[in-house]
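Q: With the sequence up front, the predicted model follows.
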Amino acid sequence: MKIVSINKTNIVNLSNCTALPDKFVDVHILTLRQLRSKLEPAEDSTAYEASWFMKHPELIFCTIPDGDATLTVYKNRFYTYTKFGYTCVIRIDFKNIEYERDELFTNTEDIPEKEFLDKPFLATLAYIGEMQWEANSEKRETYHKAFSIDGDEKEWNPSLATPCFLEMMEELECLAKRNTRLYTAVKNLSVLQQTIVVLLFFRSNTQKQIADRLQVSPQAISQALERAKKSLKKQLEDLYK
């Protein structure tokens, strides 16, 4: 059963990216079973908050833009689904999916693991993430309005908000600024450099594959990549001091 349709062009849309991790997977071919096999053994039963994952980027396995949302898979068998600044934390080792057959959620069906385990993992994780994000909407609205001044969710009252909440909002604001800086830095590269960055980091192409695709020499790709790295490092060096 096809759970959800994913527009593949979103996967390389730099305006949606949140990071450039060292390793990316080919989202067009990895199944959920294969993804699970590449992650650490399921030994951790801790319930983590979204803010915890922001502090541990070294655990990122891959980051995948999907329209307005971003999925980040972590090596400890969790993934986060972030949309409009709000993040859901979900375990990778779920056993079934509750599939809504209509928009009123009056007709549902439990899809067993065997139906999606050997299908591309992106569609499954995106569907579950969207459902969890929607399920949290009422709780999220109540929670945020309780801490905001005049209920506008734009200015926060420190006397009402918990330290954990204020810390989370500060981290989200910081992350948003980093995202903007990264996107701007990539857009400042030449067209060739942008293309190489996308194909190398978001499509898992090797430098030789990129050279063949663009019909230029591998040396030209290597040189352009080095120039792109130097440019990005110069533009973003203050973020990593």
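A: Now that the structure is in, tell me what you want to look at.

Q: all contacts plus neighbour counts: C-alpha atoms, from now on.
A: Fine.

Q: show me where the protein has strands.
A: For the chain, the strands defined by DSSP state E cover 60-66, 69-74, 78-83, 86-91, 96-100, 108-112.

Q: Use this one as the comparison:
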Amino acid sequence: MEDMIRIAVDGPSGAGKSTIAKAVAQRLGIDYIDTGAMYRAIGYKMLKKGINVDDLEGIQRLLDTTEIDFSKGDIILDGQVINDLIRTPEISKQASSCSAVGIVREKLVDLQQKMGGAKSVVMDGRDIGTVVFPDAEYKFFITASPEERAKRRYNELIEKGQKVNYDQVLADITDRDHNDSTREITPLRKAEDAIEVDTTNMTIEEVIEYICKEMK
């Protein structure tokens, strides 16, 4: 347990957190936990069940019967791999909305803390260094300009065969930035002791090298 490390990677939507965190975890030989995917999974299930974000009783019943796990790079919701199903603009909006619901955050933060309390992990999200693991051994805040983040997300969705409009992707990212940073419950913010990395003009490999160098 003395050798166990937690690496917190926070930042706004589309900054490349997941890609960076996953690569760093692979390089270090430790597990990667995509907390954003956990909120997307809840949002996806809420949409499927027709549960509104204002229906707290319905959300609680849903949470009581929900299992989320990670295996070999897949996120598994109630036994089903849902990787591509939760990577749509609609689910992004739903994830942002449900992440502002107290009982949802309480449930998922508890799961995240249990995961990071049992083994070394790289965990990315919006409140890892401030709420989930304020005592993490390493903290990084990954960001980029809204335009660059929109371009990356647009290209990602196009490669997956989805029909999207760049201006709409940019508007969605701007809206989510506002929602995430102004919500009452654990808003997006950089931890005071986190290292900020602006990836606007950096390649993925450059960011990975920078983070690994800082950790050394």
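A: Okay, I see it. If you're wondering where the values come from, they're calculated on a predicted model, not measured in any experiment.

Q: tm score of chain vs chain?
A: Put the two chains on top of each other and the TM-score (TM-score structural alignment, normalised by the length of structure 2) is 0.29; 113 aligned residues with a C-alpha RMSD of 6.0 Å.

Q: May I see the strands of structure 1 organised as CSV, with mean neighbour count and distance to T124 of structure 1 added?
A: Putting the strands of structure 1 into CSV (neighbours: other C-alpha atoms under 10 Å; distance: least, C-alpha to C-alpha, whole Å) gives the following:
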stretch, mean neighbour count, distance to T124 of structure 1
strand 60-66, 23, 12
strand 69-74, 22, 11
strand 78-83, 22, 12
strand 86-91, 18, 12
strand 96-100, 15, 9
strand 108-112, 12, 11
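
Q: Of the ones you listed, which is nearest G129 of structure 1?
A: With C-alpha to C-alpha as the measure, strand 78-83 is the member of the strands of structure 1 nearest G129 of structure 1 (5.4 Å).

Q: Among the strands of structure 1, single out whichever gets nearest to E170 of structure 1.
A: Across the strands of structure 1, closest to E170 of structure 1 is strand 86-91 (C-alpha to C-alpha), at 12.9 Å.

Q: buried set for stretch 56-66 of structure 2?
A: Going by neighbour count (16 or more other C-alpha atoms under 10 Å), the buried part of stretch 56-66 of structure 2 is G58, I59, L62, L63.

Q: circling back to that earlier point, out of the strands of structure 1, which is closest to A50 of structure 1?
A: Across those, A50 of structure 1 has its closest neighbour in strand 86-91 (6.2 Å, C-alpha to C-alpha).

Q: Can you name every helix or strand that that closest one contacts?
A: In this structure, strand 86-91 of structure 1 packs against helix 50-54, strand 78-83, helix 121-135, with contacts taken as 3 or more C-alpha pairs under 8 Å, 6 or more residues apart in numbering; DSSP states H and E.

Q: nearest residue to A150 of structure 2 other than its sequence neighbours?
A: Nearest residue to A150 of structure 2, sequence neighbours excluded (C-alpha to C-alpha, 6 or more residues apart in numbering): L170, at 4.9 Å.

Q: Might you report the residue contacts of the one you found?
A: Neighbour list for L170 of structure 2: P146, E147, R149, A150, K151 [criterion: C-alpha atoms under 8 Å, 6 or more residues apart in numbering].

Q: Equivalent analysis for E147 of structure 2, please.
A: Counting by C-alpha under 8 Å, 6+ apart, the residues that E147 of structure 2 touches are L170.

Q: which SSE is it in?
A: Under the criterion of DSSP states H and E, E147 of structure 2 resides in helix 146-159.

Q: just checking, which of the helices and strands packed on strand 86-91 of structure 1 sits deepest inside the structure?
A: strand 78-83 (a mean of 22; mean count of other C-alpha atoms under 10 Å).

Q: From T19 of structure 2, how far off is A25 of structure 2?
A: A25 of structure 2 sits at a distance of 10 Å from T19 of structure 2 (criterion: C-alpha to C-alpha, to the nearest Å).

Q: So those two - more neighbours on which side?
A: A25 (18 against 14; other C-alpha atoms under 10 Å).

Q: all helices of structure 1, in order?
A: Here structure 1 has its helices, by DSSP state H, at 32-38, 50-54, 121-135, 137-147, 163-187, 191-201, 207-214, 218-236.

Q: I'd like those helices written out as a markdown table, with distance to D66 of structure 1 added.
A: Putting the helices of structure 1 into a markdown table (distance: least, C-alpha to C-alpha, whole Å) gives the following:
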| stretch | distance to D66 of structure 1 |
| --- | --- |
| helix 32-38 | 17 |
| helix 50-54 | 19 |
| helix 121-135 | 8 |
| helix 137-147 | 19 |
| helix 163-187 | 15 |
| helix 191-201 | 15 |
| helix 207-214 | 23 |
| helix 218-236 | 24 |
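
Q: quick revisit: and the next element down the chain from the helix or strand harbouring the residue nearest to A150 of structure 2?
A: Using DSSP H and E, L170 of structure 2 sits within helix 166-182. Downstream of helix 166-182 of structure 2, the next assigned helix or strand under DSSP H and E is strand 195-198.

Q: State the next helix or strand along the chain beyond that next one.
A: helix 204-215.

Q: how about that following helix: buried residues?
A: For helix 204-215 of structure 2, by 16+ other C-alpha under 10 Å, it's V207, I208, I211.

Q: Among these, pick out the one closest to D175 of structure 2, please.
A: Among the buried residues of helix 204-215 of structure 2, V207 lies closest to D175 of structure 2 (C-alpha to C-alpha), at 25.9 Å.

Q: how much space is there between that closest one and I142 of structure 2?
A: For V207 of structure 2, the distance to I142 of structure 2 - C-alpha to C-alpha - is 9 Å.

Q: And for S97 of structure 2?
A: Going from S97 of structure 2 to I142 of structure 2 by C-alpha to C-alpha gives 22 Å.
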